[in-house]
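Engineer: Dropping a prediction and its sequence here:
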Amino acid sequence: MRSMNTSLTTTSERLEANKAKLRVEVPEASLKPALDAAYRRWSNEIRVPGFRKGKVPRQLIDQRVGPEAIREEALRDALPDLYVSALESEELEAIAPPEIEVVSFESGVPIVFEATVDLRPEVVLPEYSGITVEAPSSELRDEDLKDQLDRLRDRFAELETIGRAARKGDFVVIDLKGYRGEELVEGVSAPDLLHEIGSGQGPPKLDDEVEGSKPGDIMKFTDTVGEGTGEPAGSGATSDGPQETMEVSFTVLVKEVKAKKLPELDDEFAANVGEFETLDELKDDLRQRLGEYQRQVAEQQVRNLVLERFVEAAELKAPERLVDDEVKHRMEHVEQDLASAGMTLEQYAEQTGSTELEVRSEVREQAAQSVKAELLLEEVVRRADIKVDDEDLGREIAYLSAQTNTEPGELTKELASSGRLRGLVADIMRRKALDYVVEQVNVVGLEPQTETIDDSAEDDESHEQQQEQGEN
């Protein structure tokens, strides 16, 4: 295919279904704006006696820098816009940065460059009517209410000293001392430490050592801990990588054993929990809040299931270039998270009973599904003519500003200056596209939303889940 506009001539050749090679011929005169800008920059940067800043003649710049170096700099600056113009001339839509090769760049003749371009694949949306999703139950069970009441009782429990031996879930007041040789190690020692048995806090062997103990008991043991922390080896990391470990000899003196005393479930407990006159009022409030929360969870699960079925139903192969980029992005996050936990990818794979190759393969599969989902939702945006208006963007920025404790105006400026505002708009579009898909497919068993008390925490959690889904 051959196209021409006022400044360039283009031809394109399909290499594969979703890849093309562009050949672009540009008149040398089209480089003049970029060439002028390059000379202006150098005129402001170099110092020549007798000439003010910005007034250095081109001849002197050529002597200092070299005319070919200036031309090459101008071409580097001009290529992005020339490439975009060539795409528009050929009516091609790229999905990744191109591989550009300059074929001809001699003075006095047209500039010629070639660009190998990954193209957006043709996306055919599956039939909405052929997708059926069964919504999980959002019914509140008696066990759910009981569990919530038990958690409230545990939160308001008091500790009382007991005479029996310590059990898992009890608390002990101990003097913990760690030694290396004769020297007391700071950071792993603490007097009058209140420790919950089974919490996994402190030296790894501590829970086993104090379980079954009584006041006055003294235990001695050697353990491996993170250097300077007293936490289990591998529970943290330094800026340079996995945390260093050390062997420490511990002495533990048990001073008291305490157990939780749970409050009775009565009207007095309800009054302590909140502004409730009776236990029945507390239960009614919990039922309403838990019911609304479970309905939101069910709706989010439906969204996840719909997106999964939508991707499965589409006959679409994720472009390798996009998958490679997504894998790189995800693996960077995985390795950063593991480093924060003091682990390497190899250690994580061993701990989970897999191999590094299996971990990377799983990440690649997830990345491919994510790329397919993104392409499908972007096509839904086009077909359904979905827009993001000022209200949508304002609501999103208000949410993010509340999460980051930043003024909405400042956050908007920061997003715009960093180039992230466009990405935020794209995320909102994809979420609205998924809303549209959920409305079109067959969802069985989803209870309609009912009016409930306002609960901003629940609204924020639902919004956060949808944000993560839009990113994934």
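Structural biologist: Noted; the coordinates are in hand. Numbers count the residues shown, from 1 in each chain.
Engineer: only C-alpha atoms for contact and neighbour calcs from this point on.
Structural biologist: OK.
Engineer: surely residue 26 meets residue 9?
Structural biologist: Yes: counting by Cα atoms under 8 Å, residue 26 touches residue 9, with 6.6 Å between them.
Engineer: For the stretch 51-200 of the chain, which segments count as helices?
Structural biologist: Ranges of helices in the stretch 51-200 of the chain, per DSSP state H, counting those that start in this stretch, are 58-65, 67-90, 142-155.
Engineer: right, so those helices: which one is the most enclosed?
Structural biologist: helix 67-90 (a mean of 16; mean count of other Cα atoms under 10 Å).
Engineer: What angle do helix 58-65 and that one make with each other?
Structural biologist: 100 degrees (axes from the mean of the first three to the mean of the last three Cα atoms, to 10 degrees).
Engineer: Show me what helix 67-90 is in contact with.
Structural biologist: 1-5, 8-12, 22, 24, 31, 34-35, 37-39, 61-62, 93-94, 115 (Cα atoms under 8 Å, 6 or more residues apart in numbering).
Engineer: among the residues you listed, which ones are buried?
Structural biologist: Buried members of the contacts of helix 67-90, counted by 16 or more other Cα atoms under 10 Å: 8-12, 22, 24, 31, 34-35, 38-39, 61, 94, 115.
Engineer: out of those, which are inside strands?
Structural biologist: The subset of the buried ones among the contacts of helix 67-90 located in strands under the criterion DSSP state E comprises 9, 10, 11, 12, 22, 24, 115.
Engineer: and here's the other structure:
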Amino acid sequence: MPTTITESGPFERLVNLHISEEEIDAGKSSAARRLSQELKLKGFRPGKAPTPVVEAAVGKARLRQETIEDLINPTLNKILTDEDIRPAVSPVLEDIDDVDGGVDVSVRVTLWPEIETPKYKDRKIEIESPEVTDGELDEQVKRMLEQFATVEEVDRPAGEGDFVSVDVSASKDGESVEEATASDLLYEVGSEMFIEGIDEHLLGKSAGDTVTFEGALPAGFGERAGEQVTFEITVQEVKERILPDFDDEWVEENTEYETVAELTEELKGRLADAKLQAVSRQFGDRVMSTLRDQLQVELPEALVRAEMDNHLHRFVHRLEENELTLDDYFQASGVDRNAFVEDLREQATLSIQNQLIFEAVAQAEGLEVTEEDMSNTLSNLAARYDDPAGFIRAFQESGQELALASDILRNRAMDVILQSATPVDENGEPVDLKLTIESEQEQVVEGEIVEAEPVEGEIVEAEAEEEE
């Protein structure tokens, strides 16, 4: 049958193609070589067994099926290239029918949505001031001094920032919750830690006072986390935090500086750098937010789910680096699984919208990635490693060249977007951020080889089932 492409939805096309029996016969030798790499055939090295030997080992039906599957991808990719169709996710194999003279194949392809290029030029974006205030500097000094503070028992009600020594017990339906019982627990009032709502019950309480309230067991209680219980807390002591005197003598004894003035200047410089970077990120985030607000496009569900899988894969990879599982994360954090999935969806949606914006801007600006760009970027990444050549080999074998090119183009588009906008303060006055600005997007490859995402045009046998 002739190749046909029909619209099966707003973002979907059904591609019907034919692979002839002659093409199947011609492709058997290639499929046989691939299979012989996997099989242990007596008398032959891997990949060297003749086609008849492989066919005898696996059977005619399997060799034919393997050959057909090998032929689908290049046949489909040629059709998609000729028709200028770019899949958003891996195409899904719908059906294979044996017919006279070969097989008919149906493949469902999800497309990238098309958008109008958002207005990204000459925009004024309000941001917070990057200037360090006296209050921020004082707070930094206070946090530093708190690391050297002592505590003294006081005879007065507990206030914000005081420490209280407490005995804690919990019960549910009259039964004691033993794992939530503790004695002489030192707690900082106002720290908003341990038990949600505990601070409001401890503020103003004195030694000997007992408070009782309903609350949820915190995240550290595993499967019981979030369970509603009755807490009873008795204040044994109230202790005040005593900060050391911030003078030249203290500075010289406890830091590498000699005077308050020197240390204060150093702290102010560090604060200024940190705040400048934070405000720069804020600028990038707000610029992208204003552009996303201009989008009026529905996203294909298959694309959203694929991006959710990518985000989940990266998150699980980070957990595994710390020898943790996803279940460990849920138990330790107390995060609801449904809320976690919804957050993944929000992240995926934002990432896709950003990608659409970057591609639209790149096209509008005529941005391109050359072989020289790829080589220079890869060399710069490899230079961070003890074995640069090994890094480059591993990267090339991982099949991430397209991902790298996409990242380079994305970052260039982001540069254009940021350079086309002006950061201003609350009075509308321009703010000089001085730094190279990073958006909420991840940076190019961040020095790590990761598993490659599915290559566009790659056939999968069936759609993944949705989680229950």
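Structural biologist: Right, received. Where do you want to start? What you see is a predicted model, and the numbers here were worked out from it, not measured in a lab.
Engineer: hang on, the earlier thing: now the helices of the stretch 51-200 of structure 1 as JSON lines including distance to residue 180 of structure 1?
Structural biologist: Formatted as JSON lines, the helices of the stretch 51-200 of structure 1 follow (distance: least, Cα to Cα, whole Å):
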{"stretch": "helix 58-65", "distance to residue 180 of structure 1": "63"}
{"stretch": "helix 67-90", "distance to residue 180 of structure 1": "61"}
{"stretch": "helix 142-155", "distance to residue 180 of structure 1": "38"}
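Engineer: just to revisit the earlier point, closest one of the ones in strands among the buried ones among the contacts of helix 67-90 of structure 1 to residue 294 of structure 1?
Structural biologist: residue 115 (52.1 Å; Cα to Cα).
Engineer: The nearest residue to residue 120 of structure 2 once chain neighbours are set aside sits in which helix or strand?
Structural biologist: The shortest distance from residue 120 of structure 2 to any non-neighbouring residue, by Cα to Cα, 6 or more residues apart in numbering, is to residue 417 (6.1 Å). For residue 417 of structure 2, the element it lies in under DSSP states H and E is helix 401-419.
Engineer: elements contacting that helix?
Structural biologist: helix 260-292, helix 337-365 (3 or more Cα pairs under 8 Å, 6 or more residues apart in numbering; DSSP states H and E).
Engineer: what stretch of structure 1 does the longest one fall on?
Structural biologist: The reference is to helix 260-292 of structure 2. On the basis of TM-score structural alignment, helix 260-292 of structure 2 is assigned to residues 279-311 in structure 1.
Engineer: What are the buried residues along that stretch?
Structural biologist: 279, 282-283, 286-287, 289-307, 309-311.
Engineer: Please apply the same query to stretch 208-227 of structure 2.
Structural biologist: 210, 214, 215, 216, 217, 218, 219, 221, 225, 226.
Engineer: Likewise for stretch 418-430 of structure 1?
Structural biologist: Within stretch 418-430 of structure 1, the residues scored as buried using 16+ other Cα under 10 Å are 421, 424, 425, 426, 427, 428, 429, 430.
Engineer: measure the nearest residue to residue 194 of structure 1 once chain neighbours are set aside to residue 199 of structure 1 for me?
Structural biologist: Excluding its sequence neighbours, the residue lying closest to residue 194 of structure 1 (Cα to Cα, 6+ apart) is residue 173, at 4.6 Å. Separation of residue 173 of structure 1 from residue 199 of structure 1 (Cα to Cα, to the nearest Å): 14 Å.
Engineer: Just want to know which of the two has more residues nearby.
Structural biologist: Comparing residue 173 of structure 1 with residue 199 by other Cα atoms under 10 Å, the one with more neighbours is residue 173, at 18 against 13.
Engineer: wait, doesn't that one sit right on residue 197?
Structural biologist: No: counting by Cα under 8 Å, residue 197 is not a contact partner of residue 173 of structure 1; they are 10.7 Å apart.
Engineer: check contacts around the corresponding residue of structure 1 for residue 109 of structure 2.
Structural biologist: Counting by TM-score structural alignment, residue 109 of structure 2 corresponds to residue 117 in structure 1. Under the criterion of Cα under 8 Å, 6+ apart, the neighbours of residue 117 of structure 1 are 19, 20, 21, 22, 94, 96, 97, 98, 99.
Engineer: cutoff 7 Å now
Structural biologist: Listed by Cα atoms under 7 Å, 6 or more residues apart in numbering, the contact set of residue 117 of structure 1 reads 19, 20, 21, 94, 98, 99.
Engineer: Now flag whichever of the residues you listed is closest to residue 456 of structure 1.
Structural biologist: Comparing those against residue 456 of structure 1 with Cα to Cα places residue 94 closest, at 41.1 Å.
Engineer: Aligned to the closest one, what sits in structure 2?
Structural biologist: Aligning on TM-score structural alignment places residue 94 of structure 1 opposite residue 87 in structure 2.
Engineer: Let me know how buried the closest residue to its match other than its chain neighbours is, in neighbour terms.
Structural biologist: Of all residues not flanking residue 87 of structure 2 in the chain, residue 111 sits nearest, at 4.9 Å (Cα to Cα, 6+ apart). Neighbours of residue 111 of structure 2 under the rule other Cα under 10 Å: 21.
Engineer: Confirm for me that residue 111 of structure 2 is in contact with residue 12.
Structural biologist: Yes: counting by Cα atoms under 7 Å, residue 111 of structure 2 touches residue 12, with 5.9 Å between them.
Engineer: those helices in the stretch 201-350 of structure 1, which residues are they?
Structural biologist: Going by DSSP H, counting those that start in this stretch, the stretch 201-350 of structure 1 shows helices at 206-210, 267-273, 279-313, 320-340, 345-351.
Engineer: any idea how far the second one is from the chain center?
Structural biologist: Chain-centre distance of helix 267-273 of structure 1: 40 Å, with Cα atoms, centre = their mean, to the nearest Å.
Engineer: Report the mean distance between that helix and its aligned residues in structure 2.
Structural biologist: With mean Cα distance after the TM-score superposition for structure 1, helix 267-273 of structure 1 departs from structure 2 by a mean of 3.6 Å once superposed.
Engineer: Name the residues of that helix that are buried.
Structural biologist: For helix 267-273 of structure 1, by 16+ other Cα under 10 Å, it's 267, 269, 270.
Engineer: and of the residues you listed, the nearest to residue 212 of structure 1?
Structural biologist: Distance to residue 212 of structure 1 across the buried residues of helix 267-273 of structure 1 (Cα to Cα) is lowest for residue 269, with 31.9 Å.
Engineer: now, which of the buried ones among the contacts of helix 67-90 of structure 1 sits nearest residue 205 of structure 1?
Structural biologist: Here the nearest of those to residue 205 of structure 1, counting by Cα to Cα, is residue 94; it sits at 57.2 Å.
Engineer: show me the contacts for that closest one.
Structural biologist: Contacts of residue 94 of structure 1 (Cα under 7 Å, 6+ apart): 117, 118, 119, 120.
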